[in-house]
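1. Mind folding the following:
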Amino acid sequence: MTGTDVERAVALRRMKTLATGLLGVLALVFVVAFALQDSYPWLQYVRAAAEGGMVGALADWFAVTALFKHPMGLRIPHTAIIPRKKDQIGESLGQFVEENFLSEDVVVAKLESARIAQKAGMWLEKPESADRLAVEGAVLIRGLFTVLDDDAVQGVIEGLVRRHFLEPPWGPPIGSIAERIFAEGHHHSLVDLLVDRAADWVDGNYAVVTRVVAQRSPTWVPRLVDGVVGDRVHAELSKFIRAVQDDPRHDVRVSIDKYLRDLAQDLQHRPETIARAEEIKAQLLDDPRVRDLTARTWATIKTALLEAVNDPASELTTNFKALVRDFGSRLTSDTGLSDKVNRWIADGASYFVRTYRSEIAGVISETVGRWDAEETSRKIELQVGKDLQFIRINGTVVGSLAGLLIFSIAHAVFG
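-> Alright, predicted model coming up:
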């Protein structure tokens, strides 16, 4: 028994003693009045009152006792009601809770009147609340990292990478994205950059160009001619690149655009190009590389989070606190947001009650069903037994008054 149960048991014994004591007092009064009523006729009224009080006290004692046990151990029909009807009581109680407390209308009405979002916002915007959430979050993260197995987490990450990144073919999605980029001309900046770099290289590598020309010319050509040809080649090459730079509609640029658009189409629809993209993917991300990538990703995430949560002044912790306070302020000041959050809460609670109300109510009936019959009777008696003793006391008083009234009327009518 808990401390509360002990206190209730003491109070119950006290009330039982009081109710039984009243019965004993009335019994003593009845005996005295009955013995002396011939000498003192007015004692007949006292006897009648005491007699009625005893009848009421005994009747209510029987009624109260019959709820929890067999009175005086006698197996009288319709006694020990709670031990015999324990399972039915549990089912009825569960059904009562389900129908009257786990009702969608009741739950939604209560949540709407509670204004949970506004109250949560007022709590969240306090600095000490944000600090507390940050501390509790840090404890949770450290606990998770303590429990989680690194190899298992890496396996999960690797599985996700393979399922969502490696297994789907790359060609069609890359081709679709590239087609949109090329159609909108976003690649022109990259082409400009490449052409500019090519022009800079030609301008800065005159010696390289002339040397390559000399190396490729026949051996019988005089060096003077090689120099003239090399100079000419460099000049024409520079002139060509300058023309590509200056003319947005240059044939080279048009050819590049066409090539890129065709490539985007081939990546989406041409089996040979799609297969080639898959070969490149396999070469770039083979099993050892994927395994190494997932291991380094998990190690980086774990290290970064642990360092952040262990440092109260870290950027992550500071930003988290600011985000919590800002969200709290928005919940308090933004009626639209708070109404939306309250609606989400109400809808979630409504779905939960609608879906699981029978299971929740079933916990009550199942719990009562597992209790021992005598234990159930004792638990219920501890809860309501003290108040039931007032029934015995009231029955004693009402019985006394009824007995006195009946005797008085009978004596007045029949003399």
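
2. from here on, contacts and neighbour counts on C-alpha atoms
-> OK.

3. The most centrally placed residue in the chain: which element?
-> Closest residue to the average C-alpha location of the chain: residue 348 at 10.4 Å, with CA atoms, centre = their mean. Here residue 348 is covered by helix 335-370, with elements defined by DSSP states H and E.

4. Here is the second sequence; please produce its structure so I can put it next to the first one:
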Amino acid sequence: MIDADTRQADLRRMQLAALAVLLLALAGLALSVAMGGQGAWAWFKAFCEAATVGGLADWFAVTALFRHPLGLPIPHTALIPQGKHRIADSLAAFVRDNFLHPEALLTKLQVFNPAKRLGEWLASPAHQAQVTGTARTVALEALSLLNEESVRRAMGEFLVQRALSWNATATAASVLDVLTDEGRHQQVLDGALEKLRDYLATPEVRGLVAARLVKFSRAQWPKVTSVVDALSSVDKMADSLSDKLALQLVEEVQEALSHPEHTVRREFDAWIRSFISRLREDEVFAGDINALKDRVVQSQDVRSYLDGLWVEVRASIEMDIRRDDSALMRHLTQALAGLARRLGQDESLTQAINDHLLSAAGSLVSRMRHGVTEHIASTVKSWDDRSLVRQIELSVGRDLQFIRLNGTLVGGAIGLLLHAVTVWLKP
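-> A predicted model of the protein is given here:
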């Protein structure tokens, strides 16, 4: 792009060239008059006279676009500064109607096929590296920002306030509703019963039960246990009893697992539904749960733990991102390559993305169209008159000087033609 100084120099050179040609025409006119204006000088005079008139007329026309010629407030001059508001509105309307028209934009976007172009672009490893490099830079900047004490404090306060306003009981009731509607609470019960069955079947548990039985009996009935010890071993009796108890419990649990209509299942289902109702209807119970939640959220220990956890997570993420063999960046590259393949092979995906982009673009253009138009108009109207004139003159002023040059030369040619007609018509 050519800078302002270069354009100013080009404009100045063309202005001097146009002025020089006009002065030559004036000098030629003066010379032809001084030489009597007869014979060949008459032809020269006709050329120079018409060239002077044409040059002056075009100088006036070009100058009148930007300012008052010779500083004289002649009507319909200084057209650009005088009509700045009208120009601003016209320019804004032109951009709106030709560049921001929804149908035109959407047609071009549809022909462009952005999803397919994106897939082709992402298929290049160099472009994948470009995207991951940008993502790496943005991620590091974001992590740096989030590490600022003020930002961390603000985020912490925001999360605390959100947690305090969260109705834990309503959420719990909704989650349990979903679980019970799909019967998943019975799956949870199955898992618990299986764990209990396996636990009861272990020798360690049976030994623990036997030891507890012996300890309890010796503490509660020392004389009886002494008599039993004399006849048989209390430990053996406890082992036998614990084995039978464990076996009975395992059988009971297995029966509950095998029968969908078992009493345990029905009672568990009734308890869950009762608990859901209590969460929704018992205001005291709900208040107690939410109060407990608030105490946990506001606990300094919890805040300190979460803050320390965030520091560790952030440091771990940052350390990975900074590595040349970053796992996150590697996964991102693989995801980009996979997306490129999908976009190249899956026409339905490409069409779906294009449809969403067209819908979003249409909505965006419709919302922004008026705002962009107003912004263009108000910006141009706010410009200083001199700045506006200078910018436009630097953009098109050089070409306008060619109008002055052409006007001078064409005027001279017309003068010669008119003089020839005059000579031809004379008797």
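
5. re earlier: measure the mean distance from the helix holding residue 348 of structure 1 to structure 2 post-superposition.
-> Here helix 335-370 of structure 1, set against structure 2 after superposition, deviates by a mean of 2.9 Å using mean CA distance after the TM-score superposition for structure 1.

6. What of stretch 378-394 of structure 1?
-> Looks like 1.4 Å for stretch 378-394 of structure 1 (mean CA distance after the TM-score superposition for structure 1).

7. against structure 2, where does that stretch fall?
-> Aligned using TM-score structural alignment, stretch 378-394 of structure 1 spans residues 390-406 in structure 2.

8. what do you get for stretch 303-313 of structure 1?
-> Taking TM-score structural alignment, stretch 303-313 of structure 1 hits residues 315-325 over in structure 2.

9. Not counting the matching stretch itself, show me its contacts.
-> Taking contacts as CA atoms under 8 Å, 6 or more residues apart in numbering, the residues outside stretch 315-325 of structure 2 that touch it are 136, 140, 143, 326-329.

10. same check, this time on stretch 72-90 of structure 2
-> The contact list for stretch 72-90 of structure 2, computed with CA under 8 Å, 6+ apart, reads 63-69, 376-378, 380-381, 385-386, 388-389.

11. Widest-spaced pair of these?
-> Greatest spatial distance among these (CA to CA): 69 and 376, at 29.4 Å.

12. and residue 95 of structure 2, what does it touch?
-> residue 373.

13. That one matches what in structure 1?
-> So, by TM-score structural alignment, residue 95 of structure 2 is matched to residue 97.

14. Next, the buried residues of whichever strand or helix holds that match.
-> If you go by DSSP H and E, residue 97 of structure 1 is part of helix 86-100. Neighbour-count burial for helix 86-100 of structure 1 flags 86-87, 89-91, 93-95, 97-98 (criterion: 16 or more other CA atoms under 10 Å).

15. May I see these arranged in TSV, with distance to residue 227 of structure 1 as well?
-> Formatted as TSV, the buried residues of helix 86-100 of structure 1 follow (distance: CA to CA, whole Å):
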residue	distance to residue 227 of structure 1
86	113
87	110
89	111
90	107
91	106
93	107
94	103
95	104
97	102
98	100
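
16. wait, which of those is closest to residue 391 of structure 1?
-> Taking those together and measuring to residue 391 of structure 1 by CA to CA, the closest member is residue 89, at 21.8 Å.

17. Just give the closest residue to residue 121 of structure 1, not the sequence neighbours.
-> Spatially, and ignoring its direct neighbours in sequence, residue 121 of structure 1 is nearest to residue 328 (3.8 Å; CA to CA, 6 or more residues apart in numbering).

18. you'd agree that neighbour is up against residue 122?
-> Yes. With contacts counted by CA atoms under 8 Å, residue 328 of structure 1 reaches residue 122, the gap being 6.2 Å.

19. Which one's more surrounded, these two?
-> The neighbour comparison of residue 328 of structure 1 against residue 122 (other CA atoms under 10 Å) goes to residue 328, with 25 against 19.

20. which residue lines up with that one in structure 2?
-> Using TM-score structural alignment, residue 328 of structure 1 pairs with residue 340 in structure 2.

21. same question, residue 243 of structure 1
-> Checking TM-score structural alignment: residue 243 of structure 1 goes with residue 251.

22. and if you look at residue 347 of structure 1?
-> Using TM-score structural alignment, residue 347 of structure 1 lines up with residue 359 in structure 2.

23. Quick one: residues contacting residue 14 of structure 2.
-> Contacts of residue 14 of structure 2 by CA under 8 Å, 6+ apart are 398, 401-402.

24. ok, so of the residues you listed, who is nearest residue 348 of structure 2?
-> residue 398 (53.3 Å).

25. Spatially nearest residue to that closest one, not counting backbone neighbours?
-> residue 11 (4.7 Å).

26. how close does the helix or strand containing the one you found sit to structure 1?
-> Assigned by DSSP H and E, residue 11 of structure 2 belongs to helix 4-34. Helix 4-34 of structure 2: mean distance to aligned residues in structure 1 after superposition is 2.6 Å, counting by mean CA distance after the TM-score superposition for structure 1.

27. now that helix, how far from the chain's geometric center?
-> Between the centre of helix 4-34 of structure 2 and the centre of its chain there are 55 Å (CA atoms, centre = their mean, to the nearest Å).

28. Quick check: next helix or strand after it?
-> helix 40-66.

29. All the helices of the stretch 201-350 of structure 1, residue numbers only.
-> Assigned by DSSP state H, counting those that start in this stretch, the stretch 201-350 of structure 1 shows helices spanning 206-216, 223-246, 251-269, 271-284, 287-310, 315-333, 335-370.
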